[in-house]
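**Q** sequence unavailable; structure follows:
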């Protein structure tokens, strides 16, 4: 497993203006050309966390996917983040695009009912592991982070990605859960959150983090400020730690099921 360079993009988002956000991100990402392997954008990075999918949803494929394919090709790095997509209903869909144009997608499973997200979007039912440059990557979206069973490492991933629009009043749980998921799953975790105020008046502090398998922060930028930071994931360090401290071998065996337990 080779080392992996990963760039976290903590940024403001123009409310419900996809073209404006794509144009601005094109300028922000340009210096990363040839400098990284994977670029992570926030949840709903073209619109902000919107409950207006009827007005903003894109088809699959659509303009944002085309933009991501172009950016991945020009920058020489995979690009990921979530977008509002219409596909048998409206989806909060994470797109993962490689420099070769390969596309993977994951639909948010846990919809944030406190914002009535479940009334506007269809929940995804499939847990996805992506293989990229020898790394096994589990994508998650915002509220998914609160559910350890869904995030559980079944000895099938090395890096958990979580993209978010996680409001500032709940920044402590966000930071704590990122560390917890890394420790319990013996994996690297990258959490990317937006900053600024959205069209509903909610404030976002960012607190984007890159965390190692011991729960130690490798990247931790200033709260409330945009930044782009690149960190290095060491595959050999992860392999050695799992070998020396194989707690994953003692994990309880169970399966996800929709059948109620009496």
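**A** Okay, I see it. None of the values given here were measured: they were computed from a predicted structure. Numbers count the residues shown, from 1 in each chain.

**Q** all contacts plus neighbour counts: C-alpha atoms, from now on.
**A** Will do.

**Q** is residue 16 in a helix, a strand, or coil?
**A** On the three-state scheme (DSSP: H, G, I helix; E, B strand; the rest coil), residue 16 is labelled coil.

**Q** next: the one 4 residues further on.
**A** Classification of residue 20 into helix, strand or coil gives helix, according to three-state DSSP.

**Q** mind checking how far it is from residue 209?
**A** The gap separating residue 20 from residue 209 is 26 Å, by C-alpha to C-alpha, to the nearest Å.

**Q** looking at those two, which one has more neighbours?
**A** residue 209 (25 against 15; other C-alpha atoms under 10 Å).

**Q** check contacts around the more buried one.
**A** 8, 175, 178, 189-192, 217-221 (C-alpha atoms under 8 Å, 6 or more residues apart in numbering).

**Q** at 10 Å instead, please
**A** Residue 209 sits next to 8, 10, 162, 174-175, 178-179, 189-193, 216-221, 229 when contact means C-alpha atoms under 10 Å, 6 or more residues apart in numbering.

**Q** hold the first one in mind and look at this next one:
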């Protein structure tokens, strides 16, 4: 069975400065080798800004192009969210750039109304699942974590990941809900959060983690520190856990309306 090796880049971000952030990630990724997926934070090129009119890029812009180049150079998927302008709408868009030049995307469904995200960004409506090395992968962005129905595993994914700008003052829900999503969905979970203070004075502690299907940590980042953590996810272990604990077989059946 194919294992999946993933790296999480927990870092501070330059506020509303895409060029500086791309240069920063150039440095951070220099030592990352021989992995399958490299995860970057939510809005990694700008920070969690409510100024899409000034900061948005098209899909063919410099940040997505940079992700494609990094994916090719590292022979790994690069995944992180970017402010994108498309057909007159602004999206908090998760970009999944593959080494072969294919780019897939997921638009954040749940906009953080507490910060006014709903006033600036259009909500997504799709729940894509992508395949890599025999793993089915479900993308999510930050605030999506609070909505278990949207994260529901209908036996159609193996790994769910959340890239975030989750404030330190609410890090208890962050840590708790990540474990809940793993346990209830019998899936591996990646939760990547930034560190440092943003341009609005909001502090972030990181608390990035990789969890197995029982909600147990496989790897954890040091809070408040810039670092890259890497772990190998075992498909054999995941299937063994699911065969031993057949909780997904007892799930309720319902449809999600968007």
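**A** Thanks, I have it. All values derive from a computational prediction rather than experimental measurement.

**Q** quick one, helices of structure 2?
**A** 18-29, 52-55, 62-74, 171-185, 235-244 (DSSP state H).

**Q** quick one: closest of those helices to residue 41 of structure 2.
**A** helix 18-29 (10.9 Å; C-alpha to C-alpha).

**Q** so where is the closest one in structure 1?
**A** Under TM-score structural alignment, the counterpart of helix 18-29 of structure 2 in structure 1 spans residues 18-29.

**Q** mean per-residue distance, that stretch versus structure 2.
**A** Following the fit onto structure 2, the mean deviation recorded for stretch 18-29 of structure 1 is 0.6 Å by mean C-alpha distance after the TM-score superposition for structure 1.

**Q** which positions in that stretch come out as buried?
**A** 18, 21-22, 25 (16 or more other C-alpha atoms under 10 Å).

**Q** ditto for stretch 130-139 of structure 2
**A** Of the residues in stretch 130-139 of structure 2, those buried (16+ other C-alpha under 10 Å) are 135-139.

**Q** so who does the most centrally placed residue in structure 2 touch?
**A** In structure 2, the centroid-proximal residue (C-alpha atoms, centre = their mean) is residue 163; its distance is 2.8 Å. Residue 163 of structure 2 sits next to 8, 39-44, 79-81, 94, 139-145, 190-194, 208 when contact means C-alpha under 10 Å, 6+ apart.

**Q** what does residue 53 of structure 1 give?
**A** Residues counted as contacts of residue 53 of structure 1 (C-alpha under 10 Å, 6+ apart) are 47, 84-86, 89-92, 120-121.

**Q** from residue 176 of structure 2, how far off is the residue nearest to residue 4 of structure 2 when sequence neighbours are not counted?
**A** Excluding the flanking residues, the one nearest residue 4 of structure 2 by C-alpha to C-alpha, 6 or more residues apart in numbering is residue 233, at 5.0 Å. Here the criterion is C-alpha to C-alpha. By it, residue 233 of structure 2 lies 21 Å from residue 176 of structure 2.

**Q** residues near the residue lying closest to residue 40 of structure 2 once chain neighbours are set aside, how many?
**A** Leaving aside its sequence neighbours, residue 40 of structure 2 sits nearest to residue 80 (C-alpha to C-alpha, 6+ apart; 4.6 Å). Residue 80 of structure 2: 26 surrounding residues under other C-alpha under 10 Å.

**Q** isn't residue 80 of structure 2 up against residue 42?
**A** Yes - using C-alpha atoms under 10 Å, residue 80 of structure 2 makes contact with residue 42 at a distance of 5.9 Å.

**Q** give me the common contacts of the two.
**A** Common neighbours of residue 80 of structure 2 and residue 42 (C-alpha under 10 Å, 6+ apart) are 93-94, 141, 162-164, 192.

**Q** so which of the residues you listed is the most crowded?
**A** Counting by other C-alpha under 10 Å, top hit in those: residue 192 with 31 neighbours.

**Q** quick one: map that residue onto structure 1.
**A** Under the alignment (TM-score structural alignment), residue 192 of structure 2 pairs with residue 192 of structure 1.

**Q** look up how far residue 204 of structure 1 lies from its match.
**A** Counting by C-alpha to C-alpha - residue 192 of structure 1 and residue 204 of structure 1 are separated by 12 Å.

**Q** can you check residue 143 of structure 1 too?
**A** 15 Å.
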